[in-house]
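Trainee: Quick one: sequence and predicted model below, then my questions.
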Amino acid sequence: MQMISELFKKNIRQYGMIIALVFITVLFQILTDGILLKPLNVTNLILQNSYILVLAIGMVLVIITGHIDLSVGSIAAFIGALAAIMMVDMQLPPFLAVIISLGVGALIGAWQGFWIAYVRIPAFIVTLAGMLLFRGLTMIILNGQSISPFPKSFQKISSGFLPDWFGGESIHILTIVLGAILSLLVIWQEWKERQTQIKYNFETAPMWIFLAKVISLVAIVNVFTYVLATYNGIPNILVILFVLIVIYSFVMNRMIAGRHIYALGGNEKAAKLSGVKTKKVTFWVFVNMGAMAALSGLIFAARLNSATPKAGTNFELDAIAACFIGGASASGGIGTVIGAIIGGLVMGVMNNGMSLIGLGVDWQQGIKGLVLLLAVAFDIYNKSKTN
């Protein structure tokens, strides 16, 4: 028991948010009489929160560097409007319009990154200006009107599902197969990581804890994929999210660029003295954030099948909250992509669960605000205990 206690203390951020997600899910599963985890609702949860999860992946990098971005909701709305003009009014092919939209998002990120990294204007001010600027531009180019509908092929980004190549009728067999493959990958990755720790004489958990962890992960993967398989299978957006999570987790954990981002957020002066090009790192983090905001805007527009002047409202607040609830530190240097995703899922499950039990929007906003405050207070408390 002492070893388990020590293990939990060393990984309190990681395990704490997972336990919170499980607790909230079980709570609302009971309060909604089992509706929360029904296949249709689980699929809706993914579709409804996909654009916030995409933003959270980009936002966590910004927060790790010690900055904040308040403009992402307005950028998402602007890119959605731009995409609508290209696809609906100008009849450009969706693939070309998506590429141009992502490029424009990256350019917007570069514009803001320049002022933050090289002119040294605080990110809060630059992105606040960006929030107002791009919200205004959205209203101007849409002329206060919505533009719709998008081409069917574009809508499938948010509403489409992987086809079942095995021809399943009552159950989506491809989803079950992908779940089994993912389970094998999880086992291999966990075993490889454990062997690496043993090789370099790092402290490792007892074998029974390791096995319990692997069995739990495999069970979660297979239950999740089975639930999806009993509806329409895996949504296209889930594939996009999975690819983004894998790429960004790899970059942050295994590549020099990720180490530099953590170093910059931990101590900018020390990072600079160590040879990290801090201005360049900051600049590219905001370029990335612009591209991710653009992708989020495209996903939201595809789901809504319309570009509207009010799109993206409060997206930035949900993305920031997801990062902090997921363990990112308000002072920078700490945070993970997986943590941001779990934080986003906590917010998503809470929103969905509170809607299902009939809580009004006023109560929902108040409860989410309280959860965010508690998450940041928990972070500060942990820091005071370790110092």
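Mentor: Sure thing, it's come through.
Trainee: C-alpha only now, for contacts and for neighbours.
Mentor: Noted.
Trainee: which element is the most centrally placed residue in the chain on?
Mentor: The chain has residue 53 as the residue nearest its centroid, 2.7 Å off, counting by C-alpha atoms, centre = their mean. Taking DSSP states H and E as the definition, residue 53 sits inside helix 39-64.
Trainee: How about that helix, which residues are buried there?
Mentor: 39, 42-43, 45-64 (16 or more other C-alpha atoms under 10 Å).
Trainee: Can you name every helix or strand that that helix contacts?
Mentor: Contacts defined by 3 or more C-alpha pairs under 8 Å, 6 or more residues apart in numbering; DSSP states H and E place helix 39-64 against helix 207-229, helix 236-254, helix 256-266, helix 278-304, helix 315-325, helix 337-356.
Trainee: what separates the first one from the chain centre, distance-wise?
Mentor: Think helix 207-229. Distance of helix 207-229 from its chain centroid, counting by C-alpha atoms, centre = their mean, to the nearest Å, is 22 Å.
Trainee: same check, this time on the longest one
Mentor: Helix 278-304 has its average C-alpha position 12 Å from the chain's average C-alpha position, going by C-alpha atoms, centre = their mean.
Trainee: Can you name every helix or strand that it contacts?
Mentor: Applying 3+ C-alpha pairs under 8 Å, 6+ apart, one finds that helix 278-304 contacts helix 39-64, helix 72-84, helix 94-117, helix 152-159, helix 256-266, helix 268-273.
Trainee: and the comparison structure, right after this:
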Amino acid sequence: MAGTSDIKGLLTRNVRQSGIYIAFVFIVLLFTVLTGGSLLSPGNLTNLILQYSYILILAIGMVLIIVAGHIDLSVGSVVAFTGAVAAVVVVQHGLPWWLGILAALGVGVLVGLWQGFWVAIVGIPAFIVTLAGMLIFRGMTMQTLGNVSLSPFPSSYQKIAGGFVNGLFGGPGYDVFTLVLAAAVVVVFALQQWRARLAKLTYDQAVEALWIFGIKVAAVAIVIMAFAWQIAHARGLPMVLILLAALILIYSFVSQQTVFGRHIYAMGGNLQAARLSGVKTKLVNMMLFVNMGLLSAIAGIVYSARSNSAQPGAGNMFELDAIAAAFIGGAAVSGGVGKVQGAIIGGLIMAVMSNGMQIMGIGQSTQSIVRGVVLILAVAFDVYNKKRAGSES
């Protein structure tokens, strides 16, 4: 009986992290059935990654912002602004494509410094600063473009979001390199999860039973390899997916295995206690917004490369999609809780729902309603968990 009680307790404590993966699998299976299998076709999986990659990039930065107890409403406008800067450099002035990328990244960092200054140094709430930023950078986008679209980008620039690695290792009807790289990602993921488990055990923190841990890692491995097998039979490995995978691995490591990452969680959990513990909260806040500006610039480059143009209205509502991805992925409204992997899963849930409903021919109005309902349910689940934890303690 004691063993059963222990397992039940561990499952209860991990329901937040495990629940999102279960929900993701359920949603994928549901829309696979509703679309007659079209959702998981090789071509559609490739298009799904290309279409939603920039939202996933934004979600990586947004979850760290939310964990620290902030919010960023300006990322959509920054995506548009950095894409406009790249277009002016490359399309309007005819300079090399890589200079456009450097210019966009530089502007993204400057945007982050600007907003970080008001939040970290002056002490204005991030909600107000980034709300102002949403208006400022949208206006600067319009001025930069002269209220017209700039296109087309050269083919080298377009390959950032539309290029593929195919045939590198050959293969009978499929791309072997895609499978090899997916296997490497599985190994890195498993090692990261094992290290995180060992770290918890070192500090006498509760962990799931070893067999549960094994099932979770195996399930993720199966999903990754199945996905890789499908896209290997399409156009090969999208270059933007390589970029996205690298960002996920880097930021997962930074958030979970570094002092900077621990400081972010400490601030979100208890800001005053973090200050008393010696955490340089101003520096951490500044770096968070610089990082968000950088990731917004990367998303802006990817989005402009995919659309092959820079538009004054680009990035509209992207901030809401990124925020929704973070909350659906398990980030807490009050801060202190959330993971990069969870935000990615949350973003993929939104992507699968939107893509599935598009395949089914459901209108945009209904899609918005469904996504809004999913978001409110995710936040309600967070509130319910907090109330239950408080009543148990």
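Mentor: Okay, I see it. What you see is a predicted model, and the numbers here were worked out from it, not measured in a lab.
Trainee: do you know how far the aligned partner of the residue nearest to the centre of the first structure in the second structure is from residue 245 of the second structure?
Mentor: Matched to the second structure by TM-score structural alignment, residue 53 of the first structure sits across from residue 56. Separation of residue 56 of the second structure from residue 245 of the second structure (C-alpha to C-alpha, to the nearest Å) stands at 10 Å.
Trainee: Helix, strand, or coil at residue 91 of the first structure?
Mentor: Three-state call for residue 91 of the first structure (DSSP: H, G, I helix; E, B strand; the rest coil): coil.
Trainee: burial measure for it, as a count.
Mentor: 13 (other C-alpha atoms under 10 Å).
Trainee: measure the counterpart of it in the second structure to residue 154 of the second structure for me?
Mentor: Mapped onto the second structure by TM-score structural alignment, residue 91 of the first structure lines up with residue 94. Distance of residue 94 of the second structure to residue 154 of the second structure, given as C-alpha to C-alpha: 9 Å.
Trainee: show me the contacts for the match of residue 53 of the first structure.
Mentor: 244, 322, 325, 343, 344, 347, 348 (C-alpha atoms under 8 Å, 6 or more residues apart in numbering).
Trainee: Translate the fifth one into the numbering of the first structure.
Mentor: If I follow you right, that is residue 344 of the second structure. Aligned partner of residue 344 of the second structure by TM-score structural alignment: residue 341.
Trainee: And its match, how far from residue 282 of the first structure?
Mentor: 22 Å.
Trainee: and if you look at residue 358 of the first structure?
Mentor: The value you get for residue 358 of the first structure to residue 282 of the first structure, if C-alpha to C-alpha is used, is 43 Å.
Trainee: Neighbour count: the two, which is higher?
Mentor: Higher neighbour count among residue 358 of the first structure and residue 282: residue 282, with 24 against 10, using other C-alpha under 10 Å.
Trainee: Can you tell me the residue that sits opposite the more buried one in the second structure?
Mentor: Aligned by TM-score structural alignment, residue 282 of the first structure pairs with residue 285 of the second structure.
Trainee: Counterpart of residue 177 of the first structure over in the second structure?
Mentor: Per TM-score structural alignment, residue 177 of the first structure is aligned with residue 180.
Trainee: what about that match, neighbour count?
Mentor: By other C-alpha under 10 Å, the residues close to residue 180 of the second structure number 14.
Trainee: contacting residues for the nearest residue to residue 305 of the second structure once chain neighbours are set aside?
Mentor: Nearest residue to residue 305 of the second structure in three dimensions, chain neighbours excluded: residue 158, at 4.5 Å (C-alpha to C-alpha, 6 or more residues apart in numbering). With contacts defined as C-alpha under 8 Å, 6+ apart, the neighbours of residue 158 of the second structure are 305, 306, 308.
Trainee: wait, the first one sits on residue 159?
Mentor: Think residue 305 of the second structure. Yes - using C-alpha atoms under 8 Å, residue 305 of the second structure is in contact with residue 159, at 7.2 Å.
Trainee: neighbour count winner among those two?
Mentor: Legend: neighbour count by other C-alpha under 10 Å for residue 305 of the second structure and residue 159, higher for residue 305 (25 against 17).
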